[in-house]
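Engineer: missing the sequence, but the structure's below:
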């Protein structure tokens, strides 16, 4: 193993030396060097400004990189499309409002994803399971047969909290007591998207398809406090195609 490691290290060293030799003779110009050269020329000679963009996880990377780059390029601005919700503390999010704009589409689940919202969703699921008075297989069949499209005619699924079975209620109380012990830790790790929040929301639906959108400013905490929305649109609104349509039709 030691001999193999030494051989690999020697080959790597020779490869690096060959690359340096080629670069010094200008026989090879690396893509990164070309990109840096074009960037510096545009910034220093043509007086261009830097715009940093990204989508989803790329939006998180763009936001973080922008904080570092702005030390060198004060005119930089970042546009983060559907960034993760658990990205930065509220204090940092406020500090980045001068140069960062986060665009969040509808009920996109990624932009609402954080420790606090996941815990809240788990709590809601636990309570729903305790209140459910119908077999889960029947509920699944109702969905497959389209029997739950109309809330007024849908079969009754949940009972009142005071009607929960005594044994189930004890289990629920134990769970809530345990969850309450860690509630302060979750609140201390409250995270949200960075910068100014532009919220694109659908306001007209036709044939189960979003037709029109409008754009409003929102507070980062409002997005997180709203929590994860369980909907068939939660992942659909994260798609770039939906983002493009929403931006094009936003008023």
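Structural biologist: The structure has been received and is ready for your questions. Because the structure is a prediction, the values reported are computed rather than measured.
Engineer: hey, let's count contacts and neighbours off CA atoms from now on
Structural biologist: OK.
Engineer: Against residue 138, how distant is the nearest residue in space to residue 142 that is not next to it in sequence?
Structural biologist: Leaving out its chain neighbours, the residue that sits closest to residue 142 by Cα to Cα, 6 or more residues apart in numbering is residue 148, at 6.2 Å. Distance of residue 148 to residue 138, given as Cα to Cα, to the nearest Å: 11 Å.
Engineer: looking at it, the residue nearest to residue 142 is touching residue 155, isn't it?
Structural biologist: Yes - applying Cα atoms under 8 Å as the test, residue 148 and residue 155 come out as touching, 7.4 Å apart.
Engineer: Assign the residue nearest in space to the middle of the chain to one of the three secondary structure states.
Structural biologist: In the chain, the centroid-proximal residue (Cα atoms, centre = their mean) is residue 84; its distance is 2.3 Å. Assigned by DSSP: H, G, I helix; E, B strand; the rest coil, the conformation of residue 84 is coil.
Engineer: here's the one I want to compare it with:
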């Protein structure tokens, strides 16, 4: 590589995972390499490797995006919650699904109105629940349960108190390795919309317009161009 040039590897979603792994390998040859990834999967690498990448890898995540939060542990937790809700629910499943889609279910149902207690389940759902618990007692791929996303995370979140004046405004914060995965999967209307590149670009543009870019750049630990010109990449 010509003197004075730097190498940046980037990608989005699954491409972000590939970029992080490729960049990690290329780092041996190009010590000044930087990795910028967007919405990288939360089940990519071990915590120790992610921490070792913090100085040269930045993962940008928007709002309630589900992909950076998704690892095996969270997937198993979501699966368990769905199975428990479906076996313990008093209402017909079709009523729940249709009512949720059409927004025609009462907004404030008490827990006892929606769910049976475990020790009072009807025979059929009780047997389904017991069978499920037996089948999932020994987790598969246990070493990979706590994998996390690469590097350090630049988290873009909407302002907590949205008004007409600050609608579409964001703040950016640095998160420690594994912090997003510890939140678990967030099921909401935004968990897919926040994953799209256009949504991330819109949030970054809003931050730049507000003058937050200069503040953020102080914590990015970007390479010094003079050092780069004096190195042989």
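Structural biologist: Good, I have the coordinates. The model shown is predicted, which means the values in this text are computed figures rather than measured ones.
Engineer: In structure 1, point out the residues matching stretch 147-155 of structure 2.
Structural biologist: Stretch 147-155 of structure 2 lines up with residues 191-199 of structure 1 when matched by TM-score structural alignment.
Engineer: got a list of contacts for the matching stretch?
Structural biologist: Applying Cα atoms under 8 Å, 6 or more residues apart in numbering, the contact partners of stretch 191-199 of structure 1 are 63, 83-90, 92-106, 111, 114-115, 215-221, 224.
Engineer: just stretch 95-108 of structure 2 next, same as before
Structural biologist: Counting by Cα under 8 Å, 6+ apart, no residue outside stretch 95-108 of structure 2 touches it.
Engineer: which helix of structure 2 spans the most residues?
Structural biologist: Of all segments of type helix in structure 2, defined using DSSP state H, the longest is helix 72-88.
Engineer: which residues in structure 2 form strands?
Structural biologist: 8-12, 34-38, 57-62, 152-158, 170-175 (DSSP state E).
Engineer: which bit of structure 1 covers the third one?
Structural biologist: By that I understand strand 57-62 of structure 2. Going by TM-score structural alignment: strand 57-62 of structure 2 matches residues 100-105.
Engineer: Also the first one?
Structural biologist: Alignment note (TM-score structural alignment): strand 8-12 of structure 2 is matched to residues 51-55 of structure 1.
Engineer: mean shift between that stretch and structure 2?
Structural biologist: For stretch 51-55 of structure 1, the mean deviation from structure 2 after alignment is 1.3 Å (mean Cα distance after the TM-score superposition for structure 1).
Engineer: Can you give the contact residues for that stretch?
Structural biologist: Contacts for stretch 51-55 of structure 1 (Cα under 8 Å, 6+ apart): 59-62, 66, 76-83, 240.
Engineer: one more time with 7 Å, if that's ok
Structural biologist: 59, 62, 66, 76-83 (Cα atoms under 7 Å, 6 or more residues apart in numbering).
Engineer: What of stretch 240-251 of structure 1?
Structural biologist: 105, 200, 212-215, 237.
Engineer: try 8 Å this time
Structural biologist: Residues contacting stretch 240-251 of structure 1 (Cα under 8 Å, 6+ apart): 55, 105, 200, 212-215, 236-237.
Engineer: Contact partners for the aligned residue in structure 1 for residue 174 of structure 2?
Structural biologist: Counting by TM-score structural alignment, residue 174 of structure 2 corresponds to residue 217 in structure 1. Residue 217 of structure 1 makes contact with 196-199, according to Cα under 8 Å, 6+ apart.
Engineer: rerun that using 7 Å as the cut-off
Structural biologist: So residue 217 of structure 1 contacts 197-199 (Cα under 7 Å, 6+ apart).
Engineer: With distance to residue 162 of structure 1 and neighbour count added, can I get those in CSV?
Structural biologist: Below are the contacts of residue 217 of structure 1 laid out as CSV (distance: Cα to Cα, whole Å; neighbours: other Cα atoms under 10 Å):
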residue, distance to residue 162 of structure 1, neighbour count
197, 40, 22
198, 41, 19
199, 38, 22
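Engineer: What does residue 77 of structure 2 correspond to in structure 1?
Structural biologist: Under the alignment (TM-score structural alignment), residue 77 of structure 2 maps onto residue 120 of structure 1.
Engineer: Look at the nearest residue in space to its match that is not next to it in sequence and say how many residues are nearby.
Structural biologist: Once flanking residues are discounted, residue 120 of structure 1 sits nearest to residue 227: 7.3 Å by Cα to Cα, 6+ apart. Per other Cα atoms under 10 Å, the neighbour tally for residue 227 of structure 1 reads 22.
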